[in-house]
Each structure stands twice: as C-alpha cells, then as structure tokens.
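**Q** take this sequence and fold it.
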Amino acid sequence: MLLKNRLSIPAKNGAHSANIDAAEVAKFDQLAHDWRDPNGRFSSVLAFNQVRLGYIQQQIIDHFGDKSISILDVGCGAGLLTQPLAELGHRVVGIDASHVNVRVATHHGKGIDNLEYRHCLSGEMLSENKHFDLVLNTEVLEHVPDPSQLLEECAQLVHSQGMMILATLNRTWQSFLIGIIGAEYVLRALPIGTHDWRAFVTPQELENTLKPLGFHLGRATGMSYNPLTKKWRTTASTAVNYLVSVTR
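**A** Model prediction:
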C-alpha cells in the first residue's frame, strides 16, 4: 500500500474521511488563475500539459478507437485537460477540491455542452453510483493525505471495460534534484513548496495498491524537460515525472 503522507480531514456528518489537505487546497486556490496564462510565470506547465494531453489522446485511441467516451478528471485543476478533451467530442466531467479551480475552469469552458465541472471529491461521485470509460488522476496523488484511498475510489469509478490514466512523480533522488530543487528553486517553473518529495509515489506502490483490485498497469512513460528549448517530451525514463495507463 502507499504511504499516508498527511493527516486527513474528517468529513461532515460522519461521512467517509475527506481525503484532502486544507493547506494543499489553499495553495492551489492561489494559483488557479496562473496556470492558464501562456505568458505567465508558469508557462512551462502549459507545455507540460500538451505532452501529457498527447499521451492521453493516444491511449484513448488505442483502447477505445475513435468513438466518443465518458471521462472523469479527478483533481481537474483549472481545466487544462478537461477542456481540450471535451473539445475533441468526449463527454467530460471535471471535479476538484478547490472551489477556485472549479470557478476558473468553468469560466474558460463556458459554452461547451459536453463539459461539466463540480466542486467535490471522488468519494462523493462514488455515492452517486457513477462510472466512466476513462478516469484521469494526474498530478493529484502526491497532494492527498491517503493516495491509496484515492486510487481505490478512482478504480471503483471505472467501467468494467474502461481505463484509468495516472500521472505523478516518482520518489527517487533524481526527482528530488530535478522535480524540486531544479523546478522550484532554480528554474522557478513552479512555486517553492509545490511538492513534498516524501509524498511522491513509485510505480511499484501503484501496482501494490491496484493489482489486488484487479487492475493491470501498462508500461509507464516518463516525461522530461529541456530548460534550453523550454520543451517537454516523453521519455523511457520514469525517474521523475511519469504517466501510466491502467486496465482490468
């Protein structure tokens, strides 16, 4: 199982434990507007998102063909993935613990009928007995108190023939040097304090949680950044950022 890296916050009325960290939510509340600015201080995040989006599109084609599918983006942020996927014709729901993120994403996605945003957690979606062809969980696991709980909830939201795509950071010495020292302190591509290295998740930990649930991890794909060209690309190395598709 994965490490529990933060204290969870009890849900109201004795409901399931709300798997959120108030400090993390507040942090992303403050950054919600910045992620969308192509000329802003975090423009490299938009370049990162384009590579990530390309991977997701290819996985959809490989698994579902060219048909329109239902997608749930857990921790959708400002809608960097949800909106382009909806514009491709998929039926997309984005959920996030930050009400500011949801407001920003909703504003930018105005007028797209097949796109919906909700201020809620994955556990609340489970209570509605909803299932999706594809569940996205990208750059969220390292920000919640109990990543195993989040993985288990996401797994239950996937249709029997569906797929889950995960993206996170590996817990290696390279990820500490590149993902934190390099990205936050040297390049300032992310705000200082965005990540806690102890919360990063290894591919083996993902498999340890998901295999007992009947899921199989595909081959993980890494992502790397060239500070000279300011471009991201996929790579065979999963030592820092990586993506992986998961099926039953």
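
**Q** from now on I want contacts and neighbour counts done on CA atoms only, so please keep to that.
**A** OK.

**Q** distance of the nearest residue to H143 once chain neighbours are set aside from L31?
**A** Take H143 and drop its neighbours on the chain: the residue closest to it by CA to CA, 6 or more residues apart in numbering is E24, 6.6 Å away. Separation of E24 from L31 (CA to CA, to the nearest Å) stands at 11 Å.

**Q** what's the next secondary structure element after the longest strand anywhere in the chain?
**A** Across the chain, the strand with the greatest residue count (assigned by DSSP state E) is strand 158-169. Going down the chain from strand 158-169, the next helix or strand is helix 173-174, by DSSP states H and E.

**Q** identify all contacting residues around that next one.
**A** The contact list for helix 173-174 (CA atoms under 8 Å, 6 or more residues apart in numbering) reads 239-240.

**Q** mind doing that once more with 10 Å?
**A** 179-181, 197, 238-240 (CA atoms under 10 Å, 6 or more residues apart in numbering).

**Q** and the longest strand of the chain, what does it pack onto?
**A** helix 43-64, strand 70-74, strand 132-138, helix 147-156, helix 203-210, strand 216-217, strand 221-226, strand 241-247 (3 or more CA pairs under 10 Å, 6 or more residues apart in numbering; DSSP states H and E).

**Q** output the ones you listed as JSON lines; include the columns mean neighbour count and distance to D96.
**A** Listed next are those as JSON lines, based on neighbours: other CA atoms under 10 Å; distance: least, CA to CA, whole Å:
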{"stretch": "helix 43-64", "mean neighbour count": "16", "distance to D96": "17"}
{"stretch": "strand 70-74", "mean neighbour count": "24", "distance to D96": "6"}
{"stretch": "strand 132-138", "mean neighbour count": "24", "distance to D96": "11"}
{"stretch": "helix 147-156", "mean neighbour count": "21", "distance to D96": "13"}
{"stretch": "helix 203-210", "mean neighbour count": "17", "distance to D96": "21"}
{"stretch": "strand 216-217", "mean neighbour count": "17", "distance to D96": "25"}
{"stretch": "strand 221-226", "mean neighbour count": "18", "distance to D96": "24"}
{"stretch": "strand 241-247", "mean neighbour count": "23", "distance to D96": "20"}
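
**Q** to compare against the first, here's the next sequence to fold:
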Amino acid sequence: MNSINKKEIEKFSKIAEEWWNPNGKFKPLHNFNPIRIGYIKENIIKNFKIKPSDKPLKKINLLDIGCGGGLLSEPMCRLGANVVGIDASAKNIKVAKFHAKKNKLKINYKVASPEKLKTKIKFDVILNMEIVEHVENIDFFIKESSKLLKKNGIMFVATLNKTLKSYAFAIVGAEYILKWLPIGTHNWEKFVKPNDLIKISERNNLSLKKLDGLKFNILNNSWKISNDTSVNYIVKLKKN
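**A** Next up, the predicted model:
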C-alpha cells in the first residue's frame, strides 16, 4: 500500500519555489496560517497542560506531515517544538531546508510519507493540515499516521468538507473566479465529510476531541474559527 498520489506530488513540485512568496500561488495559505498556528498552539498547551512561556512547546516532539515549504514547521519550531517535517516532494523539502537554514532554525526535514518514515520515536503531536484531500488512500494514510503517534498524543487534521458549498467556494470561487489557487489544485472527489473522517480515525485508535469550522471573511481578508464546517474544518484527535 502507498499513500502517495504521484499526480498530486508533481502538481505541488512544479510550484515549490512559490512556498514563501506571500503574494504567490500559496497566498491563500499565508492568509490562513495565523489562525492555524494559533489554534494548534492553544490546543497543544491545553491538552498537555503547559505553563505559559515564550517557547511553550519546548518538550513537544511534533511531526508535520505534508509540510510543503515549512509554513507550519517553522512557527512550531519557533514556539520551541522539536519538529520533524516530511513531504513526498523532494522539491518541497529542498525549499523547506533552504528556508530553515537561512532563518537559523533546526528542523529535521525528510522526503517521506507516513508509511516510509524511519523513526525511533513516536510523536506527541502530528499535523495533517490540508493534506488528506491530496493523498492516494485516506484510510491507509490515517492508519500509518496514527502508528507514529504516542498513546494520548494528539493529531490535527484540517481539510475540506464534501459539500456543494465547498465545490462552489474552494473550486469554482477560489480557482476559477478569484484565481487564488492554480486551476486543478483541488479535486472535489477527494474532499471528505467530517463524519467519514471521524469514522476512519476511530478505526485507527483515534478519538475525536474537537471539531471546528474555519470561515473566511472576504471583506477583511481574514479567517476565523466558526461553527460552520460546510467548507473548511479542523479536527483534534487523541490516540487511545
């Protein structure tokens, strides 16, 4: 079995140089990043009962799966976490390594997918952010990700709901009308309903602790946490 979808990897490899350009092809992710960072940080602190400090995640071993150019790995490292970032695209990892080195950040980047990662440790936290809609087999991907998580560790999964609204917003709107994303970035068939994701997770020793929607405000160009899960949503799962 394999979780890697070669077409998806080729698609992102072609635009790998754009990762750190806030006005480039990953502009939507740059806009999205502050809300993701805040959400992850707050939930890790709450879950592990961490005392406030400038580097609250300093005892946390964190794995960022599908790390791309390091848009989440770097802030997690700055918060003190011991970060391993993996991506199936060698070009993405090359960009991530170069950027981390330039910013004097110690992040262990590897070209790998969950089933191919050789590691002696299990992780306290795993990030699967905006990745499950790009993998070959979501059941296998979550199963292999879960194996890398410690007992009582937490996993965050952010993705797109499979609704008509998500098709209208994330594909027609974002790709064709507003041109926020390259055409073909998303395949609606790969989107997953929260209930389906929760069932897959439960089959793999992960129980749901939190489900939140992420909503975009077009007027002030910002994201917020919401009860509306009809387009973007994020789940926090705990390893049993």
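
**Q** ok so, going back, quick check: the longest strand of structure 1 compared with structure 2, mean distance?
**A** By mean CA distance after the TM-score superposition for structure 1, the fitted strand 158-169 of structure 1 averages 0.7 Å away from its aligned residues in structure 2.

**Q** against structure 2, where does that strand fall?
**A** Strand 158-169 of structure 1 lines up with residues 149-160 of structure 2 when matched by TM-score structural alignment.

**Q** so what's the aligned partner of A199 of structure 1 in structure 2 up against?
**A** By TM-score structural alignment, A199 of structure 1 lines up with K190 in structure 2. Applying CA under 10 Å, 6+ apart, we find K190 of structure 2 in contact with 132-138, 159-162.

**Q** cool, G85 of structure 2 as well?
**A** 62-70, 72-74, 93, 96-97, 107-112, 126-127.

**Q** now swap in V25 of structure 1 and tell me
**A** 96-101, 143-144.

**Q** and what of H99 of structure 2?
**A** Residues near H99 of structure 2 by CA under 10 Å, 6+ apart: 19-20, 69-71, 74, 93, 105.

**Q** among the residues you listed, name the ones in helices.
**A** 74, 93 (DSSP state H).

**Q** could you dump the contacts of H99 of structure 2 into TSV and include distance to K120 of structure 2 and neighbour count?
**A** Output for the contacts of H99 of structure 2, formatted as TSV (distance: CA to CA, whole Å; neighbours: other CA atoms under 10 Å):
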residue	distance to K120 of structure 2	neighbour count
W19	30	23
W20	31	18
G69	24	27
G70	22	25
L71	25	18
E74	22	22
I93	21	25
L105	22	16
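
**Q** ok, of the contacts of H99 of structure 2, which one's closest to M1 of structure 2?
**A** Nearest to M1 of structure 2 among these: I93, at 22.9 Å, using CA to CA.

**Q** the closest one maps to what in structure 1?
**A** Under the alignment (TM-score structural alignment), I93 of structure 2 pairs with V102 of structure 1.

**Q** go on, G69 of structure 2?
**A** Using TM-score structural alignment, G69 of structure 2 sits opposite A78 in structure 1.

**Q** so what's the residue nearest the centre of structure 2 closest to, chain neighbours aside?
**A** Against the mean C-alpha coordinate of structure 2, by CA atoms, centre = their mean, the closest residue is M129 at 1.4 Å. Nearest residue to M129 of structure 2 in three dimensions, chain neighbours excluded: A158, at 4.7 Å (CA to CA, 6+ apart).

**Q** how about T234 of structure 1?
**A** T234 of structure 1's closest residue in space is M223 (CA to CA, 6+ apart), at 4.4 Å.

**Q** residues in contact with the aligned partner of R36 of structure 2 in structure 1?
**A** R36 of structure 2 maps onto R52 of structure 1 when the alignment is built from TM-score structural alignment. By CA under 10 Å, 6+ apart, the contact set of R52 of structure 1 is 46, 81, 138, 167, 223, 232-234, 242-243.

**Q** if we use 7 Å, what do you get?
**A** Counting by CA atoms under 7 Å, 6 or more residues apart in numbering, R52 of structure 1 touches no other residue.

**Q** which position in structure 2 pairs with A26 of structure 1?
**A** By TM-score structural alignment, A26 of structure 1 lines up with E10.

**Q** how close does the strand or helix carrying that match sit to structure 1?
**A** Per DSSP H and E: E10 of structure 2 is located in helix 6-14. After superposition onto structure 1, helix 6-14 of structure 2 sits on average 0.8 Å from its aligned residues (mean CA distance after the TM-score superposition for structure 1).

**Q** got the buried residues for that helix?
**A** 8-9, 12-13 (16 or more other CA atoms under 10 Å).

**Q** can you check stretch 154-171 of structure 2 too?
**A** Buried-residue list, stretch 154-171 of structure 2, by 16+ other CA under 10 Å: 154-163, 166-167, 169-171.

**Q** ok so, going back, how much space separates the match of A26 of structure 1 from A88 of structure 2?
**A** For E10 of structure 2 relative to A88 of structure 2 (CA to CA), the value is 10 Å.

**Q** equivalent analysis for I65 of structure 2, please.
**A** Taken as CA to CA, the span from I65 of structure 2 to A88 of structure 2 is 9 Å.
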